[in-house]
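Chemist: Need a 3D model of the following:
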Amino acid sequence: MENRIDSPIHPAPSRPQLPTESLLRLLQLTSPTLPVGAYTYSEGLETLVQQQQLTTAEALERWLGLELSHGAIRLEAAVIFQGMQAIAQGAPATLQYWNDWLSALRETREMREQSWQMGRSLHRLLHTLEPASAEMLEACGEHCNFAIAFAIAAQHWQIDAQTAVLGYLQSWVSNLVTAGVRLIPLGQTTGQQILLNLSPILEETTIAAQALNPDAFYACGCGVAIASMNHETLYSRLFRS
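Modeler: You can find the predicted model right below:
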């Protein structure tokens, strides 16, 4: 009989478990009830649906997956990691740099104003709920991008950076799936299936964004930019972008 030594089984590494208070703050930060107006934006989806480019659940899922893998949302996730590190190091100038960088990244006026409006809303909310975060909030100036305000909240509430970014991406996908359910239209169960199917890509994007070198910060989302620019010419509109 052949002798064989079995290799020991090593369990897959697990994400650190959040303390209950931090978990509750993350759920609050990613909740659709957070008063930042995310539900009013479709980020070009409305244009794509009216142009018959997105007409099925499969098309919506593929579009969202490509955006996560190659689009600007991947860079927002990477900047949250950079922003949380700057806050932890007490470096407001670095945080301001990344805020300005995100503003310059926006390819259309609608996308830029969306980020500023949502960031401004979260900025005001944090001023009231967490006055101790004021120094970092003020470092961003008048136009604070939502991803930066999110990073400030996550760091202040001691949320693990990887978990915070995963929550940010999940919230982004949930909002656009909801938009797709209304626009295409799709059933609620179908929307939930899309969310479930995208779970692996959400985790992959989070891990990739954390490892991404700032010299490699690039995105490929020209289709989204064109859809956003055409949004204002639509015959009827439900969303602001």
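Chemist: alpha carbons only for contacts and neighbour counts from here, please
Modeler: OK.
Chemist: Tell me how far F146 lies from A153.
Modeler: Using C-alpha to C-alpha, to the nearest Å, F146 is found at 11 Å from A153.
Chemist: er, A77 I mean
Modeler: 14 Å.
Chemist: More neighbours: which of the two?
Modeler: Just comparing A77 and A153: by other C-alpha atoms under 10 Å the higher neighbour count belongs to A77, 27 against 24.
Chemist: quick one more, to check against the first:
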Amino acid sequence: MFDPALLKLLQLSDSALPIGSYSHSWGLETWVQQGQLSSSDELLAVLRTLLEQSIAPVDGLACAMAYQASANRLGGPDFIQLNQILTATKWAKEPQRASLDLGRRLVSLAQRLDWLQELPPGQYWHHCTVFGWLTYQLNIAIEPAVTAYLLSNLMSLTSAAVRLIPLGHSQGQQVLAALHTQVFEQARWCCATAGRADPLTHLGSFTPQHELACQAHQNLYSRLFQS
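Modeler: Predicted coordinates:
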């Protein structure tokens, strides 16, 4: 059966989507240059930790909350506040700017594709909130949307690691496949938490070494990636 929503979700979560995500390493370049990330086993450990301690409880949850905001249309302030909190949470300059740039470019692309029925409230949007807002408008169910968002983040990180370490493409795919169960579990947690009365109280991460790596990236002697 033809499912246009599924096709759009697959296209949105493709790492080749022309919004610039392939040009960011999100701090991995720092660790590779420092010799702290040099194998597929280390990459698997890093991605599992980032997924469970940072990506899902911040951007994944925000994606689910933005989906709910798009579904409920409960005015702009809640959505605007969510983006403001994300900006404050992402204190390292490069990933903060990258997240906002990707959000802006995704809005622009969605408009050109005629996929965006209604602009998100406010003027500044993070990638995760635009993804959540847009997937509701495309009639994509919340759990597949958030699952795809989390996996696309890991795909972007894996793509950067394959080029940086370097790794074989098959090794990168093995790392991603090993994380499927965690991706599904974290997506379910994000969706369930977004439906609570106080989801903002659950939004937060604790990955100080990764945040320091992101901040240190701008001072590396040579860089292949923007963040």
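Chemist: Give the full set of residues in contact with the aligned partner of I148 of the first structure in the second structure.
Modeler: With TM-score structural alignment as the criterion, I148 of the first structure lines up with T129 in the second structure. With C-alpha atoms under 8 Å, 6 or more residues apart in numbering as the criterion, the residues that contact T129 of the second structure are D59, A62, C63, A64, M65, A66, Y67, N83, G103.
Chemist: pretty sure the second one is touching C128, no?
Modeler: Yes: with contact taken as C-alpha atoms under 8 Å, A62 of the second structure and C128 are classed as touching, separated by 6.4 Å.
Chemist: list the residues that contact both of these two?
Modeler: For the pair A62 of the second structure and C128, no residue contacts each of them under the criterion C-alpha under 8 Å, 6+ apart.
Chemist: So which residues of the first structure form helices?
Modeler: The residue ranges that make up the helices of the first structure, judged by DSSP state H, are 20-29, 45-50, 57-70, 72-88, 92-105, 109-129, 134-139, 146-156, 161-183, 188-197, 199-211, 222-230.
Chemist: which other residues reach the second one?
Modeler: Contacts of helix 45-50 of the first structure from elsewhere in the structure, counted by C-alpha under 8 Å, 6+ apart, are 54-55, 176, 179-180, 183-184, 227-228, 230-231, 234, 237-239, 241.
Chemist: quick one: what's aligned to L169 of the first structure in the second structure?
Modeler: In the second structure, the residue paired with L169 of the first structure is L150, using TM-score structural alignment.
Chemist: got it, and A59 of the first structure?
Modeler: Under the alignment (TM-score structural alignment), A59 of the first structure maps onto E42 of the second structure.
Chemist: go on, S69 of the first structure?
Modeler: When the second structure is aligned by TM-score structural alignment, the residue opposite S69 of the first structure is E52.
Chemist: Can you tell me the closest non-neighbouring residue to its match?
Modeler: Spatially, and ignoring its direct neighbours in sequence, E52 of the second structure is nearest to Q186 (7.0 Å; C-alpha to C-alpha, 6 or more residues apart in numbering).
Chemist: about what we covered before: how many other residues sit next to the match of S69 of the first structure?
Modeler: Number of residues near E52 of the second structure (other C-alpha under 10 Å) recorded here: 17.
Chemist: Quick check, it in contact with E185.
Modeler: No: here E52 of the second structure does not reach E185: they are 9.6 Å apart, not a contact under C-alpha under 8 Å.
Chemist: list the contacts for W133 of the second structure?
Modeler: W133 of the second structure is in contact with C63, A66, Y67, Q68, A69, S70, P120, counting by C-alpha under 8 Å, 6+ apart.
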